[in-house]
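> Build me a model from this:
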Amino acid sequence: MAVDREDSSVMSIANILKSFRYWPRIMGLLWATDAKSLIAIMILNLFHGISPIIVLILTKDLINSITYSWTEGFNVILKAFAILVAFTLLSQLLNLIQSYIESLFKVLLMNRINKLIMEKSVSLSLKDFENSEVQDALKLAQNEAGHRPYQIMQQMMSLISGIVTLISAAGMLIIFRWWMAFILLIIPFTSFYSFLRIGQQEFLVQYNRIPKMRKAWYYSYLMTNDKNFKEVKLYQLGKYLQRCYNGLFKSFYKEDKKIAKKRLSTGIIFQVINVIANVLMMVVVLRSAFLREIEIGTVVALTQTITMTQSNSQALISGILSLCQHNLFLKQLFIFLDLKVSKNDKGKRTDIMEIETVEFKNVSFMYPDTNRYALNNVSFKLKRGETMAIVGRNGSGKTTLMKILTGLYDDFKGDILINGISIRSFNQEALRNHMAVVCQDFVQYELNMRHNIGFGNVNRLERDDELLESARRAGIDDLVDQLPHGLDTQIGRLFDQGSQLSGGQWQRVAIARAFMRKADLYILDEPSSMLDPESELQVFEKFRELIHQHIGIFISHRYTSIKYADHIIMMDQGEVVEQGSHIELMKKDSMYAYLYKMQLSAYSDNDKEEVQYEMVSGDR
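Next comes the predicted model:
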């Protein structure tokens, strides 16, 4: 999957106009968020648009009523004043109501956008998620799309009210001198192209810096995340990382300053033109008053109308430019939401009662953008009740095999058979319900212990007996008992009152999470990398108990831990170079035996004698 970065970054009038095609989707998004609030906001904005002209007319009537009162009495003034006060109070009340509705609507809209982004993220495959362009699209969606839809809504509403105000104000000027309205409307439109070009440049700057922004975030993450603190401190990386972050920030600031200068200089030029036009028109109005062609109230109304027409025409152009820019940013949200999901499980089999057999048949796999097979023609078969260990040097394909089996990658050659049926025929979610996995890079959930174990089966989160049984099987029942609030104790240091665990304890929690799942196939990828030898032995003993009458696969670098497996696969450069039982492989005296003996060379002489005994007593 690739994000169409080139098309997204081509800045032209045509592309900006194309970006408006998302308006129906934006309106659909706004409508789905809260239709009643949206209607109320639109009505209130229409009132807000016509309100200034009504105030202007009422003010004109009030001033002119002073002249009329000399012959008709003071009541004329009181009546005009009462109407103005009543309308002002009504306008202020409606403004407060509008602010209230909009504040709640904004919260709902941002929540809906975040939900859409999260839903899309979890629907992607691992291949998609590891794509840097997809990560860029996700980052921009998270950074910009959360507030842009609301800003677009506000801008649209402001445009509607601004157009109403502008038409009303221009109408008053047309009655007095039509050419004044024409000049005040045309001047801002002459600035449109200049500000549009600046907006284009600003978008391109923001768009092209996305990879650098992700790197800046990562530098900040390294310095502020507790998991990195020890190494950053011990290796004295803090100042270096700060310099890296500051270097990126300075480059961002330099680009932003350049754009700001262009916007300032362009704004000054057109502001001077506006002021000159404004002054000339004011002179025309004042001269008409001097010649007694208009009343004093009308003078006030016309001078305010000139100012209002000018400011609203400028605001209208500015609003259109902002909408263009918002559209270009919001387009990235829809690009991300429209990413095609690689895997389609519609119509696939869900009738999986139990996994009886797992068979790899000539499976080969190559990671995207590489030309070397991570797996090459791998074949083996496992039946219920059997265990298999996968060993090999780093980069030999052990973890890749696990990713293929669990459906994290699906574009492999050959086939994987579950109960004799191709894995491609099964619904992945249904199949994963029968699997329990401890990943090499397992997650340390900064939540309570209940969730850390219970995430293995979220439907059983409240079953304390099952949670404690899984903890017992993983050998952490004593740990749970010692926690201040048992299963409900906060784990980690990210939130208040958290209890931090050691690396080995975190790993056992991850194993307990896998044990929580009532699975047919258990896969442990480096389940003992953080455990001491005694704990490691306990874990594998519990694992052998757990997978009785199930299928077990575990990946390990510790050869002493896997010698009791029914089958051992030795992998090298993506290929299965040896397979058999521990005794059979020791008798072959090839790569497996060499690595096994090399690992034991650091152990006691008794262990070495055990190796010698195993090699000569192969019939045992």
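> rest of the way, CA atoms for contacts and neighbours
OK.
> remind me, longest helix of this structure?
Of all the segments assigned as helix in the chain under DSSP state H, the longest by residue count is helix 238-290.
> list the contacts for L109?
When contacts are counted by CA atoms under 8 Å, 6 or more residues apart in numbering, L109 touches 30, 33, 149-150.
> this one as well, want them side by side:
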Amino acid sequence: MNTINMKKAIKLIWSMGKSWIFISVFSNILLGIIPVLILITTKELVNSLANNIGDSNYNFVVPITLLILQLLISLASTLITNINDYIDKKFQLHLNYYLESEILKRASSIPLEYFDDNNFYDHLSRLDGSGNAFLAPFKSVIQIFRTIITLISMLGFLFSIHWSLVVFSLVVCVPMFIINSKFGDKRFWLLYNTTPEAREADYISQLIKVREASKEIRSFNLRDFLLHKWSTKFLKNNKANLLLAKKEHQSKIALDGASALFYGGAAFIIIWLIKKTKIQIGEFVVVGEAVHTTQSSINSIAVDLAQIYEKSLYINDYYKFVNYKTEDELNDRQEETQLLPNKLKKGIKLQNVSFKYLNSKKEILKNISLDIKPGEKIAIVGRNGSGKTTLVKCLSGLYEPTSGSILYDDIDAKSINPNEIRKKFSIIFQDFMRYYFKASENIAISSTDEINNKEKILATSKLADSHEFITKLDNGYNTLLGNFLGSGVDLSGGQWQKIAISRALFKEAEVLILDEPSSALDPITELNIYNKFNELSKDKTTIFISHRMASAKLADRILVLKDGMIIEEGTHEDLIKLDTLYAELYNSQAKWYQEQHEKEIQEVLV
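Here you go, the predicted structure:
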């Protein structure tokens, strides 16, 4: 158990739930006393009736009073329990909100590289339901406090009859605690070790359910393959869980058998006491219940103590996650944070920049040096896996280089807050997001300060050629896009791309990056989009990535990447003369472009 993290948890619960703690403690004191009060009233009621059987003059005021008292005690118990449960639920929801918000804040603020690490995803998946796991140890402590009150009162009651009844009730306590602690620990580590398989099974399950994947699943007849894959992972987890449950229940059966033996011993003692002493029938009736309640109380304490240990592992896992350094926290370690000018005058410079992902030895970028002037149009080309997207992520402050430096107007990125760098960039990635919000929100989400600026949304949409089809939607710019969050309208791939382009333009950033956002379009349409971007970004620095060499001709300079290195650099004409990789890529596509162009001419003539 990590005592530092438990202290943090205690401090958090105390700061958020003082009233919850006080009410829970007080109500559980009352609930702890109630069982012995019921036993005492039952004993007096049975003795009163037994001692006066056959007495025609017996006054029934005493048993009626005792019955009414029992009823009131039961009603009080029900009332306190329900009030306590409601207060528990209210505080639990409050705590759930706080913990989940902290997880979301941390997940949205840590360096992007973490999202390329499977271990990070596994850790994040385990945190589901942290609110319940977080509160459980504290509820267990209060429950133990309540049970101890019940236990002490029961032991006192049993001791008043005979000391041996106390011994028989207590002796089963130690093995109960050991077994519950052992299996609490095993349950946590089972969850820890099966998280990757569980996450994969959940992913496949969601894949089958979501609309986006349904077309391919049917087109490629993937149903049996996916169901088999899901079933294998799911059943593997089930098998591990059932094996642990089997062992746990076998141990509990043995414990229950031991408890039954001790209970039988207590019954034997009661019979012996009836023969040897003048024990009344009321004591005989309630002593068995007292022994049973005592053993149940001991078992409850053992379970709660074990749960405190088990849930402390979850608490430790939570604090391990929130201890990931955010970008701001990493930046705070800098001695001095510098501000960027409103407009870059010298541009961006990369000096021997290399990058590799977390827990990976392979370098994606290798010693890249590059100068980008303000207003320059640069195309980055290369085969898949050459490092094009990684390069623009480093340029735009999404990734921090493993080695080397990136300078913005000669200011090292290491001394600049990453958020300040990102303000300079507007990016459309190949796998751009489709936000299932209103059309207007889809466009303006890139600059949320102006999300209600209707004039700007309209103007940007017209520039990106999305205005025409948006106005034809049922509710225009207020139309919900996609069917995920309600009865919305789904768009074609090209329409979604125009929405993404509108979003990039809405931000009005100094540097515009297009990472193959139009890859799903035909090359001629893509070329038209890049031509339009050239018009829209006259005063901006523009970097675009494309597999299509024809669009690269629009650039002032072309960078050719291979295996994470810049192997060629220059204009289209320069690189064609070199007759190396760029020329090979261009010539392999030139014939296709010519055929498409001739086809379009024929269609116009017809």
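> TM between them?
The TM-score (TM-score structural alignment, normalised by the length of the second structure) is 0.91; 590 aligned residues with a CA RMSD of 2.5 Å.
> Spatially nearest residue to T298 of the first structure, not counting backbone neighbours?
Spatially, and ignoring its direct neighbours in sequence, T298 of the first structure is nearest to K60 (6.0 Å; CA to CA, 6 or more residues apart in numbering).
> The one you found maps to what in the second structure?
Using TM-score structural alignment as the criterion, the counterpart of K60 of the first structure in the second structure is K43.
> Thought E289 was touching its match, still the case?
No. The criterion here is CA atoms under 8 Å, and K43 of the second structure misses it with E289 at 10.8 Å.
> Neighbour count for those two, which is higher?
Between K43 of the second structure and E289, counted using other CA atoms under 10 Å, K43 has the larger neighbour count: 20 against 13.
> ok, how many other residues are close to the counterpart of N384 of the second structure in the first structure?
Superposed on the first structure with TM-score structural alignment, N384 of the second structure falls opposite N394. Neighbourhood size, N394 of the first structure [other CA under 10 Å]: 12.
> distance of N394 of the first structure from G574 of the first structure?
Computed as CA to CA, to the nearest Å, the N394 of the first structure to G574 of the first structure distance reads 11 Å.
> Surely the match of K60 of the first structure is in a strand?
No. The assignment for K43 of the second structure is helix, going by DSSP: H, G, I helix; E, B strand; the rest coil, so no strand is present there.
> how about V285 of the first structure, what's its partner in the second structure?
Residue mapping for V285 of the first structure onto the second structure gives I270, with TM-score structural alignment as the criterion.
> returning to what we had before: so which of the contacts of L109 of the first structure belong to helices?
Taking DSSP H as the definition of helices, these contribute 30, 33, 149-150.
> check the fit of the longest helix of the first structure onto the second structure and give the mean distance.
Superposed on the second structure, helix 238-290 of the first structure shows a mean distance of 2.1 Å to its aligned residues (mean CA distance after the TM-score superposition for the first structure).
> Now do the helix or strand following that helix: which range of the second structure does it align onto?
Reading on from helix 238-290 of the first structure to the C-terminus, the next helix or strand found by DSSP states H and E is helix 296-337. On the basis of TM-score structural alignment, helix 296-337 of the first structure is assigned to residues 281-322 in the second structure.
> do stretch 149-158 of the first structure as well
Stretch 149-158 of the first structure lines up with residues 134-143 of the second structure when matched by TM-score structural alignment.
> got the contact list for the residue positioned nearest the centre of the second structure?
The residue lying closest to the centre of the second structure (CA atoms, centre = their mean) is L124, at 4.9 Å. Neighbouring residues of L124 of the second structure by CA under 8 Å, 6+ apart: F321.
> So what does it match up with in the first structure?
L124 of the second structure maps onto L138 in the first structure when the alignment is built from TM-score structural alignment.
> For whichever residue in the second structure pairs up with S37 of the first structure, give its distance to D474 of the second structure.
Aligned against the second structure by TM-score structural alignment, S37 of the first structure finds its counterpart in W20. Taking CA to CA as the criterion, W20 of the second structure is separated from D474 of the second structure by 50 Å.
> These two: which is more packed in?
Neighbours were tallied for W20 of the second structure and for D474 using other CA under 10 Å; the higher tally belongs to W20 (18 against 12).
> did I read that right, L370 of the second structure in a helix?
No. For L370 of the second structure, which was evaluated using three-state DSSP, the result is strand, with no helix membership.
> That one against L350, yeah?
Yes. At 4.9 Å, L370 of the second structure counts as touching L350 under the criterion of CA under 8 Å.
> which of those two has more neighbours?
A direct count of neighbours by other CA under 10 Å for L370 of the second structure and L350 places L350 higher, at 20 against 15.
> What is the equivalent residue in the first structure for that one?
If you follow L350 of the second structure across to the first structure using TM-score structural alignment, you land on F360.
> contacting residues for its match?
By CA under 8 Å, 6+ apart, F360 of the first structure lies in contact with 378-381, 415-417.
> could the residues you listed go into JSON lines alongside distance to N15 of the first structure?
Supplementary listing: the contacts of F360 of the first structure in JSON lines, determined by distance: CA to CA, whole Å:
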{"residue": "V378", "distance to N15 of the first structure": "49"}
{"residue": "S379", "distance to N15 of the first structure": "51"}
{"residue": "F380", "distance to N15 of the first structure": "54"}
{"residue": "K381", "distance to N15 of the first structure": "55"}
{"residue": "D415", "distance to N15 of the first structure": "45"}
{"residue": "I416", "distance to N15 of the first structure": "46"}
{"residue": "L417", "distance to N15 of the first structure": "48"}
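> Looking at those residues, which is nearest Y235 of the first structure?
Taking CA to CA as the measure, Y235 of the first structure sits nearest to V378 out of the contacts of F360 of the first structure, at 41.5 Å.
> residues near the aligned partner of I175 of the first structure in the second structure, how many?
For I175 of the first structure, the aligned position in the second structure is occupied by S160, per TM-score structural alignment. Applying other CA under 10 Å, we find 11 other residues in the vicinity of S160 of the second structure.
> helix/strand/coil for S160 of the second structure?
Here S160 of the second structure is recorded as helix under three-state DSSP.
> now do V443 of the first structure
Applying three-state DSSP to V443 of the first structure yields a three-state assignment of coil.
> same check, this time on N59 of the second structure
With three-state DSSP as the criterion, N59 of the second structure was assigned coil.
> And it, how far from N331 of the second structure?
Counting by CA to CA - N59 of the second structure and N331 of the second structure are separated by 84 Å.
> what separates the counterpart of K8 of the second structure in the first structure from L159 of the first structure, distance-wise?
In the first structure, the residue matched to K8 of the second structure (TM-score structural alignment) is R25. The gap separating R25 of the first structure from L159 of the first structure is 19 Å, by CA to CA.
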